[in-house]
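S.K.: Kindly return the folded structure for what I paste below:
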Amino acid sequence: MTPFKNLGLNDDLLLGIESLGFKTPTPIQELVIPAALESDSDLIALAHTGTGKTAAFGLPLLQLIDIDRKGVQALILCPTRELCVQVAGDLVNYAAHAHQYKVVAVYGGAPIGDQIRQLKPAPHIVVATPGRLVDLINRGVLKLDSVSRVVLDEADEMLNMGFKESLDTILATVTTEHTTWLFSATMSNEVRHITRNYMSNPRELSSGGRNQTNVNIEHVYYLCHANDRYAALKRVVDATPGIVGLIFCRTKAETREVAEQMIRDGYDSGALHGDLTQEDRDRAMTRFREGNLQLLIATDVAARGIDVSNITHVINYGLPDDPEIYTHRSGRTGRAGRTGVSITIITPKMEERIRQLERQTKANFKRLPIPTGDEVCEKQLFHIVQSIHDIEVQHDVIEPFMAKIYEALNDLTKEELIMRFASVEFNRFLSYYQNAPDINIQPKGGRRDGAGERGRGTSGYSRLFVNIGEMDGVTKKEFIKLLTQKFSIPSAAVGRIDISRSFLHFDIDGAYVDKVRQSLLQITVNKRKVRVDDASDRRSGGGGGDAEGGARRERPRTSSPRGKGDYGKKKW
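M.R.: Take a look at the predicted model:
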């Protein structure tokens, strides 16, 4: 690997990146930096997210700035506010021992008046999101007639977000002779349009094949029934102590529901989606970046521009429609030379899509069995043991208390003491996953461990029939609230819920069957008496449950499959 000092960078920039801990350049940096310094040719750089693209264009860009020349000399376009702020901050850090370059970031979601003031006098470098930049151009407060270099960072993402018209406007406004550097993880037709219309004989540099995933990332998938997806997600997370995960959902509603459920289940998690205010988005990102959130559940659009280097796992709560989206998702882990894991949770009908993704992204997907309850407990136990072994003891602080500690624990043997310390946290997982069923897809004709006879849930669970359903305006979410909030049933005692047009079936811990029966019989729905029967006494077709150690497994839906308003509103 070529050292940075052999790439043609000035000593002051070398000192800056050395102080940041940069040792050797990444493949894309090794390709781009000398090419950008040696020639004024347009460049196309294809590289995955997290491979050091900001330094690849930022370092040569800073070196080529004429500190004494007035006017904006370089323009960097980014898809999101978060990336815009990050790139501007990185440039300032790179130049900490160099000239006092003026770098200004302009983006939506912030007061435009403050940004206009920062643009006077004109900075050397402007980092911008397309929408806000067009606004500033239209207001006449930002002149681009002195720009000599334009950088399109994550060009494919900008186009995916609908910025094509804004990019056309901006690039047409830069009328001076200039060099364009385009960086992208994928080469779509839209990106090719930009290269044809706004670049001249560009030189293409690539640290990997087009649309290919990062070689530092392991790709695995888990197969389960649709009703077990949330249970599978929890199993995967619980079997991976120390995970820092980014979980992708397809819609804002699904993102909200999964995040709310995980928070209720005790995970340090947060949501990132389009319905949040910018303040809420910033707060969630700050907590995630600082390690105060273990899991961030996000939509593809909201997660664009996220650059958190310590993400260990990306989890796809279902497959995206486009292989390019998968490439971007998985690229959020395995950054800056680290390894990462991209996990996908799918149902059997989606397995063929995995084969297609393998062909399109050249990634090798490995199917893994969903961890059993015993496997989760074992993983957690040895994580606890390792944590105890590695903990830093503050001898001076704890020494004054040791005499009383010895006295309190004097009746325990060494073996008993070790077991009790390990059990402090382990008992929680053991209690939760005790007798938890295997939720892996079984071969045809096979049966799930823990499944009972028709009309029964998992071991210790009963399956009940209730004569209310979608036509009464009942949803899973509302029914769970009725059981847990009005009847004071623990959420862990509620199992699978299947709602039909005029009735529903649900699994309930046997210890609460009588209480639930009596409580339901005391209410009316739309002036109609509620009737409760054992589902095994009815020809329901509702079958074996999939209880997750008694915990709820299905994410609640906010509306029935036929849409809101199709049936009457329930009144408990």
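
S.K.: From now on I want contacts and neighbour counts done on CA atoms only, so please keep to that.
M.R.: Fine.

S.K.: Let me know the secondary structure of the residue nearest the centre of the chain.
M.R.: Geometric centre of the chain, nearest residue: residue 246, 2.4 Å, by C-alpha atoms, centre = their mean. Secondary structure assignment for residue 246 (DSSP: H, G, I helix; E, B strand; the rest coil): strand.

S.K.: correct me, but it touches residue 315?
M.R.: Yes: using C-alpha atoms under 8 Å, residue 246 makes contact with residue 315 at a distance of 6.2 Å.

S.K.: can you pull the contacts of the residue nearest to the centre of the chain?
M.R.: 295-298, 311, 313-315, 332 (C-alpha atoms under 8 Å, 6 or more residues apart in numbering).

S.K.: Restricted to strands, list those residues.
M.R.: Cross-referencing those against strands under DSSP state E gives 295-298, 313-315.

S.K.: For the comparison step, fold the sequence that follows:
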Amino acid sequence: MSTFSALGINKDYIKSIKELGISTPSEIQEKAIPVLLNTKTDFIGLAQTGTGKTAAFGLPILHHIDDKKDEIQALILSPTRELVQQIKKQLFKFTKYVDTKIFVEAVYGGEKIDRQINNLKRTTHVVVATPGRLIDLIERGEIDIKNIKNLVLDEADEMLSMGFKQDLNRILKYTTSEERNTWLFSATMPEEIQKIIKTYMDPNASRVEINRNSLVNENIRHQFTRTTIKGKTAAIITFLETRQTQRGIIFCRTKAGAQSLNAQLLEEGFSTGALEGDMQQRDREKVMRAFKNESIQYLISTDVSARGIDVRDLNFVIHHQLPEQLEYYTHRSGRTARAGKTGISIAFVLPSEIERIHEIQKELNIKFTEVKN
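M.R.: Next comes the predicted model:
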């Protein structure tokens, strides 16, 4: 077992991460931290959400900051405002016992841009941003990221599938300097990501893969239940009734599907809330808050709306329908069984979808068990 101090982390940081309940490094931390701390290199990390990536890139970034320089030295891009806020919060907690004053700002859409512009006028060493808002600030000339030494692309595949491809390309072009190192983290490696690596990163970039064989967390039990279109809601209700105190997310493919299932479950007396693409940011945050503080027991969501949700202690994920894209299965099921806990990922499938179950098993190297309703 390695320790954080053996990886080269300063003892003041170790004190704060211990307080956060992190005592031994996760696999990605063990493999990434020594490389990112000690070598100036581009880096590619293949790792799922929930594997401890934020500390894997966050601690080395903080170690590299020169607090005597009043300039932005590191930029972290992440797909959603929730993730951006979470990363900022975590970096702030990491620095609790450190003598040097490191200032981190977060910029994202859905909040008044003027407020963010004002915040950036203060000393800022690290910026955590969503790509769209960062581009707005660059275009207004309100942010200077010319001197950054480290650029982190966190959840790169999610950023692309959310339509940030052009923004990412512009940011990567804009920050190319001899000095800059790019650290890319992604759960999957679609072609678009490989293009980015080829175009903007050193061909000798260090690569680290976590659990190459199991792209999906090993603590998840994958199950499916055969049902019919008519009987599906009733089957889901039966499943929920047998798990009275447990919490979970139900994934639907469409906004209409999410709204209709939410209405049906509310009518049956379940405590649910829906997240879907057309919601105002304010309403979205209200539902998320209620789910996090447990005033809602189940969350019903479309794939895109669930980006960046990190709620602890979810017992299960339900697939109201199987997702179209394989990556979505990985992202959906990865919402449960976090931080070493176990969880269930269960799909309610029609007879015509059994073939799809076999494909997912094969592609992701996982095993489904059939559960009779």
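
S.K.: Trace residue 348 of the first structure over to the second structure, please.
M.R.: Aligned counterpart of residue 348 of the first structure in the second structure: residue 351 (TM-score structural alignment).

S.K.: Number of residues surrounding residue 234 of the second structure?
M.R.: Neighbourhood size, residue 234 of the second structure [other C-alpha atoms under 10 Å]: 13.

S.K.: same check, this time on residue 13 of the second structure
M.R.: 21.

S.K.: Could you look up the SS state of it?
M.R.: With three-state DSSP as the basis, residue 13 of the second structure sits in helix.

S.K.: Excluding chain neighbours, give the residue nearest to it in space.
M.R.: residue 94 (5.9 Å; C-alpha to C-alpha, 6 or more residues apart in numbering).

S.K.: swap in residue 65 of the first structure?
M.R.: Distance criterion C-alpha to C-alpha, 6+ apart; nearest residue to residue 65 of the first structure, sequence neighbours excluded, is residue 73 at 6.9 Å.

S.K.: The one you found reaches residue 125, doesn't it?
M.R.: Yes: with contact defined as C-alpha under 8 Å, residue 73 of the first structure counts as touching residue 125 (6.1 Å).

S.K.: Looking at the alignment, what corresponds to the residue nearest to the centre of the first structure in the second structure?
M.R.: Match for residue 246 of the first structure (TM-score structural alignment): residue 249.

S.K.: What count of nearby residues applies to the residue nearest to the match of residue 348 of the first structure when sequence neighbours are not counted?
M.R.: Nearest in space to residue 351 of the second structure, with sequence neighbours left out and distances taken as C-alpha to C-alpha, 6+ apart, is residue 226 at 6.5 Å. Neighbour count for residue 226 of the second structure, taken as other C-alpha under 10 Å: 19.

S.K.: now do residue 352 of the second structure
M.R.: For residue 352 of the second structure, using other C-alpha under 10 Å, the count is 9.

S.K.: On the three-state scheme, it is what?
M.R.: Assignment for residue 352 of the second structure (three-state DSSP): helix.

S.K.: What lines up with residue 208 of the second structure in the first structure?
M.R.: In the first structure, the residue paired with residue 208 of the second structure according to TM-score structural alignment is residue 205.

S.K.: Max pairwise distance over the ones in strands among the contacts of residue 246 of the first structure: which two?
M.R.: The largest separation in these, counting by C-alpha to C-alpha, is between 298 and 313 at 13.6 Å.

S.K.: Residue 320 of the second structure reaches residue 348, doesn't it?
M.R.: Yes: contact criterion C-alpha under 8 Å: residue 320 of the second structure and residue 348 qualify, at 5.7 Å.

S.K.: Look up how far residue 280 of the second structure lies from residue 202 of the second structure.
M.R.: Applying C-alpha to C-alpha, to the nearest Å, the value for residue 202 of the second structure to residue 280 of the second structure is 40 Å.

S.K.: Which one's more surrounded, the two?
M.R.: residue 202 (14 against 11).

S.K.: Identify the residues contacting the more buried one.
M.R.: residue 42.
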